[in-house]
Each structure stands twice: as C-alpha cells, then as structure tokens.
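> Got a sequence here, can you model it:
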Amino acid sequence: MKIFLTGGTGFIGSHFINQAHEAGHEIVAHRRAPESRSRIPLCREPQWLDKSIDSLAPADFTGCEVLVHLAAHSANVPYDTLENCIRQNVLAPLAMFRAASGAGLKRFVVAGSCFEYGRSGERHEFIPPDAGLEPVSSYPASKAAASVAFHSLACEEKLELLILRIFQVFGEGELETRFWPSLRKAALAGEDFPMSPGLQVRDFINVTEVAAGFVKALERKDLRPGEPVIENLGSGNPRSLIEFAKAEWHNLGATGKLLPGAVPMRANEVMRFVPVV
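So this is what the prediction gives:
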C-alpha cells in the first residue's frame, strides 16, 4: 500500500515509518523543511516531500491509497496561542484533506489526543470515545475542533475516516523536556528527580504500540465511506504518575531519589485520563 504521511519526522511518525516499511508499505512523507530530522534512526528513508501542508496539491497524492495524519502544531507545553493552533491543526489540514480527496484518496487515519476530552475525562472512570469534548487549553482545543471538522468533511465527501485518540504516549525519540525523558535522564545520571505529587492518573502507552495501532489501521475492513469512526488508543493499564515514575525509576536502576511534591501541579491539570479501549 502507498501511504501519504504527515509528521514523519516526529516522535510517533518516526516509529510509524519503520513499522510501515517493515510491513511492506511504500511511504510519501511530508515534512516542513528538508533539514528536519527524524526522532529515531530510520531503517529506510521514505520519499520526502518538502512543502507546507496547506500548499499541497492533488498531484502530490498520486498513487496514494491512505493519508495518515500525525503532524501536530504545538503539541507540548508551553502551547502556542489558540489562534495559531486552530490555523495549523484545523484549517491547514482541512486544505490538505480536500486536496487529497480531489486526487481520489478516500481513506484518512488521523491522530487525535486524549486531552481533547478535557474536564469530561474526570467524570468517567473509563472515557468512551463519544464522551463530551471539554478541553482546557489551546492545543487540546484545536485538536477537538479538528476532530469535529474532519468528521464533518468525511460525512460530506463520503470519506473513510478513523480518528485514534492517543493517551499518555512515551518512549524513544520523545521530546527531551517531557516527563519520561526527563525522568530517564536523571535516573541514568544518578541524580534526584523533582516532580509533582504525581496523583494524576493516566493510561501510559509505549510509542511502539501507538505506531503499531496506526499500521494496523491502514487495512481495516470495517471503515465505511461517510461513517467516521473515533476510537481511543491506550494500553488499558491506568496508573498514577507517581506509580509510573517509581516503576520506571526501578527499571532504570536509578540511584538518586524521586522527589514527589517538589514541583507544583500545572494550572488546569485534569486529574484522570483513562480510556475505554
């Protein structure tokens, strides 16, 4: 299968490229600039296409059978403004989807975010995919708006659409300032690790499992034109942040100490994100 991919140099996208190539697929991978580098070593380079998402034309999708949209703007704190997030995560991808649809492409597999659920996550022990969307900051709000917009487009244009809302992904290639890479860096250096009290409950899933979920979605037989599907992508194993930290600290053979409570909670922190998977 020939895939058009966005976000190929990103954290999840790099793993997806390796797994999709291993499964025998061909990839045309969009990137913003030729100097962009993948987060992990690639076993084989895709065919790179260097241009802005909203300038893509139908000819760029020639021969492709599925569009996998993993690219995201401002996915890590501090988030960009709501206006810029909407522009980059909703309006630009919509232009791309229309160009792809104009080329005859009918299947779209999109990365969503658990943070789209926002405050509604705290009202569910396990969040169903049809739970209300109540995001509390700019990036999650733009992803929620994108879900609604892509859903509408799929219905109007009779496209096959699958949105996979990813839960607490971690692993090799993750941005160094995020929780797990920061924890690992301190553990391997023999340093103490200051953190919040760690009472947040999350569904932690390794990036290799996330990439595998997207590869599996490429050839699903249950997707129907004009009938979008939204699913959660998690491990099914909820843990508090402190429980996760203690387990990883032990696995890494850390000699320093975890210091829960040394860092304040983030403003508007949602305390529970656990999915129905």
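
> going forward, measure contacts and count neighbours with C-alpha atoms only.
Noted.

> hey, where'd the helices end up in the chain?
Listed in chain order, the helices of the chain (DSSP state H) span 11-22, 82-86, 92-102, 138-157, 179-189, 207-217, 241-251.

> Can I get the ones you listed in JSON lines including distance to residue 167 and mean neighbour count?
Shown next, in JSON lines, are those (distance: least, Cα to Cα, whole Å; neighbours: other Cα atoms under 10 Å):
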{"stretch": "helix 11-22", "distance to residue 167": "12", "mean neighbour count": "23"}
{"stretch": "helix 82-86", "distance to residue 167": "20", "mean neighbour count": "17"}
{"stretch": "helix 92-102", "distance to residue 167": "22", "mean neighbour count": "20"}
{"stretch": "helix 138-157", "distance to residue 167": "12", "mean neighbour count": "20"}
{"stretch": "helix 179-189", "distance to residue 167": "14", "mean neighbour count": "17"}
{"stretch": "helix 207-217", "distance to residue 167": "9", "mean neighbour count": "19"}
{"stretch": "helix 241-251", "distance to residue 167": "13", "mean neighbour count": "16"}
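
> of all those helices, which lies closest to residue 61?
Closest of those to residue 61 is helix 92-102, at 6.0 Å (criterion: Cα to Cα).

> Touching that closest one from outside, list them.
53-58, 61, 67, 149-150, 157, 159 (Cα atoms under 8 Å, 6 or more residues apart in numbering).

> Tabulate the helices of the chain (TSV), appending distance to residue 276.
Output for those, formatted as TSV (distance: least, Cα to Cα, whole Å):
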stretch	distance to residue 276
helix 11-22	21
helix 82-86	27
helix 92-102	27
helix 138-157	18
helix 179-189	23
helix 207-217	15
helix 241-251	19
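
> Mind checking which of the contacts of helix 92-102 land in strands?
Among the contacts of helix 92-102, the members falling in strands (DSSP state E) are residue 67.

> Just among the contacts of helix 92-102, which is most surrounded?
Within the contacts of helix 92-102, most neighbours by other Cα atoms under 10 Å means residue 67, with 27 neighbours.

> pretty sure residue 232 contacts residue 277?
Yes: the pair residue 232 / residue 277 is scored as a contact, 5.7 Å apart, by Cα atoms under 8 Å.

> neighbour-wise, which of these two wins?
Applying other Cα under 10 Å to residue 232 and residue 277 shows that residue 232 carries more neighbours, namely 21 against 14.

> need the contact list for the residue lying closest to that one once chain neighbours are set aside.
Of all residues not flanking residue 232 in the chain, residue 165 sits nearest, at 4.7 Å (Cα to Cα, 6 or more residues apart in numbering). Neighbouring residues of residue 165 by Cα under 8 Å, 6+ apart: 111-114, 230-233.

> Let's see this one next, to set against the first:
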Amino acid sequence: MTGGRVLVTGATGLIGRHLAAPLAARGYEVVALSRKGGGLTGDLLADPEGVAERAGASHLIHLAWHDAPTARMTAAENLDWTVASLRLLRAFARHGGQRAVMVGSCAEYDWRGAGHLTEDAPLTPQSPYGAAKAATGLAAMGLAPALGLSLVWARPFFLYGPGEPPGRLFGDIIKGVSAGRPVDCTDGLQRRDFLHAADVAGALAHLLASDATGAVNIGSGQAIEVRAMIGELARQMGREDLIRLGARPRPKDDPAVIEAGITRLAATGFRPHYDLKTGISAVLTAEKAHA
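Coordinates of the predicted model:
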C-alpha cells in the first residue's frame, strides 16, 4: 500500500523532521502540518476538522502532541491532545482518509513488571501522559473499523536524535560536554530500549505502506544500560572525563528494564539503519552541521 497524499502532524519535531525522505521514497506526497510554520497552516487543537479538510489526504501520520520538555509527562494539556487527536481522526475519515498511523508511547504500559513489553502487555500507565496516550489509542483502534479506516497505533520506546530540546538525555549531555562542563548523571544501570529518531521515522513510513493494523511497538528489541549510551556519546566527543555517573540519584521507582517486544514490527520486514555507534555518530555529525 504505497503512494497517495499523506498528512504529517508534528512534522518538525524530533521524529517528524526525519519523515519526508522515507515517505517520498515510497511515492507519497507529503502535506506537513507544524506550529513552527511552513507547509499546511492550522491549529490542530482548535480546528482539527479544518486541518483535515484542507489537507485532503488519503493517509495520515499523527505525531503532534503536547511537547513541553519539563512537564510533558504530567501536564493537563495531555487531555486536550486526546480530544484533538480523536477529532482529527474522525475528520480525516470524513474527508476521504483511508490509512492512518497514529503515534502512542511505551509509557502506556505498566513499567512495574518484567520489563520486556509486548503489545498485549497490560496498559497501566503511571503518568497523565501515558494515560492520555493509552486512552487515545484504545479509542482510535476501537473506532477505526466504524470510520472505514485501516489504522496502526505505533508505540515508540526510547529515542534519541539531533536537536533534542532541554530536558532530554542527549541534548543535555551534548550541551554540557560541548561547553566543557561536568555533566551529572545517574548511575546509568537502568536498561532502556533506544532507537535513533530517523529509524523511528523510517518505521512509521514503513508501517504506513504496510498492511499491518492495531498496536505495533517500535524499538530495537534489545535494552542496554543507559550508562553505555552515555559513555559512547562522551567517548565520541572525546570528553569521558566530564561524565559524573552516580552524581544524581535515580528515582525510587525507576524501572530496571524497559524493552520492546518487536515481533509485530519485525514481521512487516522493517529493520533499523543505525546501531549504537553509528547512531551516535550520526547525531554528532548533524549537531556539528547546525552549530
């Protein structure tokens, strides 16, 4: 299922900025919506109907969400985005939409369990953000057949990439190390499933062109210690001496392992482009280019 006109919301975000190339490679005409200007104009919270009507798209990748870096997990605005996302989906179907990929989060799952999370793991989110994403996904998947839509609810795990805003791991480390300042980190023993933002975007484009439906995790399938990511980043920057592991305490309820079960994603034929070393190298190359 390739080709057509695809509306991309959140097109200039950490993932969205990487979507144009893989979508174009599959023959899609991209209509980008972003609050930062360019492309399609419109207020998704206030007027999702108008956005869908003006886009006139047969396909949708919906990434836009409340993105305040310090309060994203707890902000009441998460509820606004649940409402706006479902209104957009209904309007998209009303104006000729056929196929949608909407983006949820691994924060929908119960992180207090075994740590390896498949799509049928319990949805017991521990944050307002996770709860809002879970509610949106359940409603979207439940309503898609009645709306005449083929729909994937994608759940990315932990991602990294160039241009991270303050409050994210890579962005804070790169900024601190570049300034020659010591960077306080936790012990980094917690294990997380990381994927480069460009690979997450590639997975979304791949899923859009596939015949997959329902919930699909997006991750590497192999969690690694956070300290390994931090160490490789600092090594490639030549300043391992500035990383202070253990200088910051980990939250008392910080899960030991969060890892994606990726059987459904792998079954579609998707394979990520980057491994740990090449992904970090790509981030640093992009950061230098935009310095």
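
> Can you tell me which of the contacts of residue 165 of the first structure are classed as buried?
111-114, 230-233 (16 or more other Cα atoms under 10 Å).

> Redo those residues as TSV? Include distance to residue 217 of the first structure.
Output for those, formatted as TSV (distance: Cα to Cα, whole Å):
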residue	distance to residue 217 of the first structure
111	11
112	14
113	17
114	18
230	12
231	11
232	13
233	11
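
> which ones among the residues you listed are found in strands?
Within those, residues falling in strands by DSSP E are 111-113, 230-233.

> and of these, the nearest to residue 29 of the first structure?
residue 111 (15.4 Å).

> where's the closest one relative to residue 243 of the first structure, distance?
27 Å (Cα to Cα, to the nearest Å).

> quick one: contacts for the most centrally placed residue in the first structure?
Against the mean C-alpha coordinate of the first structure, by Cα atoms, centre = their mean, the closest residue is residue 111 at 4.9 Å. By Cα under 8 Å, 6+ apart, the residues touching residue 111 of the first structure are 69-70, 163-166.

> if you look at these, which of them are in strands?
Among the contacts of residue 111 of the first structure, the members found in strands (DSSP E) are 69, 163-166.

> Make CSV from these and add distance to residue 121 of the first structure to it.
Formatted as CSV, these follow (distance: Cα to Cα, whole Å):
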residue, distance to residue 121 of the first structure
69, 24
163, 18
164, 16
165, 13
166, 14
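
> Please list only the buried members of those residues.
Using 16+ other Cα under 10 Å, the buried ones in those are 69, 163-166.

> And the contacts of stretch 6-23 of the second structure?
Here stretch 6-23 of the second structure makes contact (Cα under 8 Å, 6+ apart) with 28-36, 55, 57-65, 161-164, 197-198, 200-202, 205-206.

> Now do it: distance to the chain's middle.
Between the centre of stretch 6-23 of the second structure and the centre of its chain there are 11 Å (Cα atoms, centre = their mean, to the nearest Å).

> Quick check: end-to-end length of that stretch?
9 Å.

> got it, and stretch 266-282 of the second structure?
Stretch 266-282 of the second structure has an end-to-end distance of 23 Å (Cα to Cα).

> what range in the first structure does that stretch sit on?
On the first structure, no counterpart of stretch 266-282 of the second structure exists by TM-score structural alignment.

> what do you get for stretch 96-103 of the second structure?
Counting by TM-score structural alignment, stretch 96-103 of the second structure falls onto residues 104-111 of the first structure.

> And stretch 192-205 of the second structure, by the same measure?
Under TM-score structural alignment, the match for stretch 192-205 of the second structure is residues 202-215.

> how close does that stretch sit to the second structure?
Comparison of stretch 202-215 of the first structure with the second structure after fitting gives an average deviation of 0.7 Å (mean Cα distance after the TM-score superposition for the first structure).

> which of the contacts of residue 111 of the first structure show up in the second structure as well?
Mapping those onto the second structure (both residues aligned by TM-score structural alignment, their matches' Cα atoms under 8 Å) leaves 69-70, 163-166 still in contact.

> need the contact list for the aligned residue in the second structure for residue 172 of the first structure.
Aligned by TM-score structural alignment, residue 172 of the first structure pairs with residue 162 of the second structure. Residues in contact with residue 162 of the second structure (Cα under 8 Å, 6+ apart) are 14, 171, 283-284, 286-287.

> hmm, try it at 10 Å
By Cα atoms under 10 Å, 6 or more residues apart in numbering, residue 162 of the second structure lies in contact with 14-15, 170-171, 174, 196-198, 280, 282-288, 290.

> Report the separation between the equivalent of residue 252 of the first structure over in the second structure and residue 187 of the second structure.
Residue pairing (TM-score structural alignment): residue 252 of the first structure is matched to residue 237 of the second structure. Per Cα to Cα, residue 237 of the second structure is found 20 Å from residue 187 of the second structure.

> How about residue 219 of the second structure?
As judged by Cα to Cα, residue 219 of the second structure and residue 187 of the second structure stand 23 Å apart.

> Check residue 105 of the second structure too.
25 Å.

> try residue 99 of the second structure
Counting by Cα to Cα, the gap from residue 99 of the second structure to residue 187 of the second structure is 43 Å.

> Comparing these two, which shows the higher neighbour count?
residue 99 (26 against 16).

> Keep only the contacts of residue 162 of the second structure that stay in contact in the first structure.
Among these, the ones still in contact in the first structure (both residues aligned by TM-score structural alignment, their matches' Cα atoms under 10 Å) are 14-15, 170-171, 196-198.

> and the two most separated of those residues?
The most widely separated members of these are 171 and 198, with 15.9 Å between them, by Cα to Cα.

> Regarding stretch 147-166 of the second structure, how distant is the last residue from the first?
39 Å.

> Which helix or which strand is home to residue 266 of the second structure?
Assigned by DSSP states H and E, residue 266 of the second structure belongs to helix 263-267.

> is it true that residue 221 of the second structure touches residue 117?
Yes: with contact defined as Cα atoms under 10 Å, residue 221 of the second structure counts as touching residue 117 (9.5 Å).
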